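**Q** Model the following, please.
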Amino acid sequence: MKTTLANVTGKIDWLQILFYQVPLEEILSHLMMIDVTCFTIEEAKVKHKDYDLAYVYGDIRVYTTELDTLSETYLVLSGEGCTLFERLLENLGETWKTFFKKLFLEYMGHFKVKRVDLALDDKNEKPFFQVEQLIKKCKKGQFNSSGRTYRLNESKFLGNKTAKTLYIGVRTSDVMFRIYEKDKEQAIKQDIAIEEIGSWKRTEVEVKNEIAESIIRIIAFSDDSLENTIRGFIKKELVFYSTSEMQEVARFWKSYLGKAKALEIEKLYEVTGLHETERWLEFGGAIGAIKAFQFLSEHRALGELKDVQDMLADVEYPRALSNKLVSHLINIGRDDLVKEVYANTKK
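**A** All right, here's what the predicted structure looks like:
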């Protein structure tokens, strides 16, 4: 069977987001679209945090406090939690892209992305590379990853055989790579023959803090696929070369990353909630509708329709729009208007 990029899929494999001053029920039922009654409530702790409760739905966990004294909530999706949530999104006709877009458009200024793990799963019968092949490259110094060092972990697999994991970077940094034999890991985990799993090599990158948030923003607003976004980030952060002179990228690595453009995080355009609202007003038809009503008003042709000015006088900001307004005002140094925005926000 031909080795092809069609057999390499992208995956969100871990996600941690800290929310500030957003009601827990709103996160669960509105943002995540899961009925609150689906969750069980358990006593729970998080290292270096004061949480004492967790709302749990399968492997989806949302940490808070019993008295809600912190005004913050911590969403943690493990690998299994991400798989479960992705399945829930698919059932609703949604994707990670639409979920992240909703996160930025409605909650900008009220959350911080703490960690996201991105994975490429190569399930070609003949993979683009073997993990041992990359390990040899590292030992020969035929790789570059912004000065990151490598280490190797081996666990017992079968007889004298081991399951190998190549780490590039360290856990305490904002970017760390794990490249490993997922087929062997799953065979051990499920206690079945590796032949039942099939060939499966995984490249995984653990990303934290501002870089993680930038990547999620790119996933939300770019037209690229999840796979190509991940490839673009890997292409920027990790290169394997043909020789120790490091003049030419190894052919297998070129093929594996395909035509994806290297992701330039520092050049990423800023997308704020109100910028997207502005685009929606301009291109979504709302501005046109307002102009139409103004035209009718100016020509005394409203009939039984309401005048736009009367509607504006009576309307209050929805909470999501209020959050965007507040974030915008803080960003431009007009905190003096925040109280007025909250005064005109729906209770």
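**Q** For the rest of this, base every contact and every neighbour count on C-alpha atoms.
**A** OK.
**Q** Give me the three-state assignment for Glu94.
**A** For Glu94, the secondary-structure state derived from DSSP: H, G, I helix; E, B strand; the rest coil is coil.
**Q** burial measure for it, as a count.
**A** Number of residues near Glu94 (other C-alpha atoms under 10 Å) recorded here: 13.
**Q** Second input sequence below; structure requested for side-by-side comparison:
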Amino acid sequence: MKKEKKDFVFPYSNRGVENTLENGLRACVDWVEATFKTVGTEQLVTDLLQMNFDKFYPDTGRYGYRRSIRCGSISVYFDGQEDMGIHLEMKGRGCREYEGYNLLSWKELFEVFLRYEVSFSRLDIAVDDFKGFFKLKEIQKKIKGRELVSKFKLANIQQSYETRTGLGQGLTIYYGSSKSDIQIRMYDKLSERSNNNYNVPKDINFWNRTEVQLRNERAQTVAKILATEEDGERTIGQTVCGILKHYIRFTIKGKEKNRSRWKTARFWDKFLNGVDALSLSTNPVEPQTVEEKEMWFMNQAAPTYALILDAYGGDPKKMAQLAKYGRQRYKKEHIDMINRFIEKNKEG
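**A** Below you'll find the model as predicted:
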């Protein structure tokens, strides 16, 4: 069964993004997790996030919390132990959804959070390379050839393979542990999107992502930079560049035994110079809509629908039976999607 193709929204219309992409690079917030001890669930949604509380629906608990509410890919967990407070989680898609609501910038949002004694437990900053400053196979070769000088003891290289064809599905390189306060990841974002059935624009033929995953104190520090520095968003590239420079350096093999004296590889210098100049950009994506589902149905499932309709002679009872079966499999997000569609049409 073919999977649904999900829309990918490229940020052509966002302020500052055009300049950011002139050198083929873009930086964005790609994960936010934070805990609040002094605010309630509704206050977090309405006063801090400035979202409509009615858009959230009940969902299951996690991370030691018994319950949660959710809007798209933005979740708030609550009803834990007395000292746990409430926990906000915005994964990559949740970050894009929040940007799509056009409420607060990341600087403004983090400023608000910090007024309420927030504890950031995770903050990811992603740098997207659409130009091809380096290829991951080149990085792999450098690592195996001892041409990586790093604070990390290990680099973990992973690649998935399709069992039927034996073809690789994209390379991922990890520096540091996912549980430590900092981890750096490099991976083929274009392959990841394609393999997960996203519709990527045809003019994107290269897309590598370098992610800096920060936890606890380090996440708190970078969030404060974004929130409190006058030009925090415009200098996010300098922050990421400083982290990358401190932890990893790709070199040209020299004659000296001390590898720290080897010259930095030109491609790495060029990449870091590009990152250094980056501003924080936004890449909003609307939550999945009825219109998107309809487009997928037309492209993927319409022939099957017509086949069943014709085979049963257009029997309305059979089609009603199929619809009934589909409704039994609804999830909360499907109900939420329908309600948004109805509300939008009322407003129109």
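**Q** how much space between Met140 of the second structure and Asn156 of the second structure?
**A** Heads up, residue 140 of the second structure is Gln, not Met. 10 Å (C-alpha to C-alpha, to the nearest Å).
**Q** which part of the first structure lines up with the helix or strand encompassing Asp30 of the second structure?
**A** Using DSSP states H and E, Asp30 of the second structure falls within strand 25-36. Strand 25-36 of the second structure falls opposite residues 8-19 of the first structure when the two are matched by TM-score structural alignment.
**Q** The matching stretch: how far from the chain's middle?
**A** Computed by C-alpha atoms, centre = their mean, to the nearest Å, the chain-centroid distance of stretch 8-19 of the first structure equals 5 Å.
**Q** next one: stretch 182-190 of the second structure
**A** 11 Å.
**Q** and that stretch, which stretch of the first structure?
**A** Counterpart in the first structure of stretch 182-190 of the second structure, with TM-score structural alignment as the criterion, is residues 175-183.
**Q** re earlier: what about the strand holding Asp30 of the second structure, how far off from the first structure?
**A** Here strand 25-36 of the second structure is compared with the first structure after superposition; its mean distance to the aligned residues, by mean C-alpha distance after the TM-score superposition for the first structure, is 0.8 Å.
**Q** Summarise which helices and strands that strand is packed against.
**A** If you count contacts as 3 or more C-alpha pairs under 8 Å, 6 or more residues apart in numbering; DSSP states H and E, strand 25-36 of the second structure packs onto strand 86-90, helix 92-100, strand 119-129.
**Q** can you give me the angle it makes with helix 92-100?
**A** For strand 25-36 of the second structure against helix 92-100, the angle between stretch directions is 100 degrees (axes from the mean of the first three to the mean of the last three C-alpha atoms, to 10 degrees).
**Q** Show me where the stretch 151-300 of the second structure has its strands.
**A** Taking DSSP state E, counting those that start in this stretch as the criterion, the stretch 151-300 of the second structure carries its strands at 155-161, 168-175, 182-188, 198-199, 208-215, 248-250.
**Q** mean deviation of the match of stretch 182-190 of the second structure from the second structure?
**A** Here the mean offset of stretch 175-183 of the first structure against the second structure after fitting is 0.8 Å, by mean C-alpha distance after the TM-score superposition for the first structure.
**Q** Against Ile216 of the first structure, how distant is Ile229 of the first structure?
**A** You called it Ile, but residue 229 of the first structure is Thr. 10 Å.
**Q** more neighbours, the two?
**A** Thr229 (23 against 20).
**Q** Does that one touch Ile219 like I think?
**A** Yes: under the criterion of C-alpha atoms under 8 Å, Thr229 of the first structure makes contact with Ile219 at 6.9 Å.
**Q** quick one: which of the strands of the stretch 151-300 of the second structure is nearest His87 of the second structure?
**A** Across the strands of the stretch 151-300 of the second structure, His87 of the second structure has its closest neighbour in strand 208-215 (14.5 Å, C-alpha to C-alpha).
**Q** any idea of the angle the strand holding Asp30 of the second structure forms with strand 208-215?
**A** 20 degrees.
**Q** Run the angle between strand 25-36 of the second structure and strand 119-129 for me.
**A** Computed by the same axes, to 10 degrees, the angle between strand 25-36 of the second structure and strand 119-129 is 170 degrees.
**Q** Pull out the buried residues from strand 25-36 of the second structure.
**A** Leu25, Arg26, Ala27, Cys28, Val29, Asp30, Trp31, Val32, Glu33, Ala34, Thr35, Phe36 (16 or more other C-alpha atoms under 10 Å).
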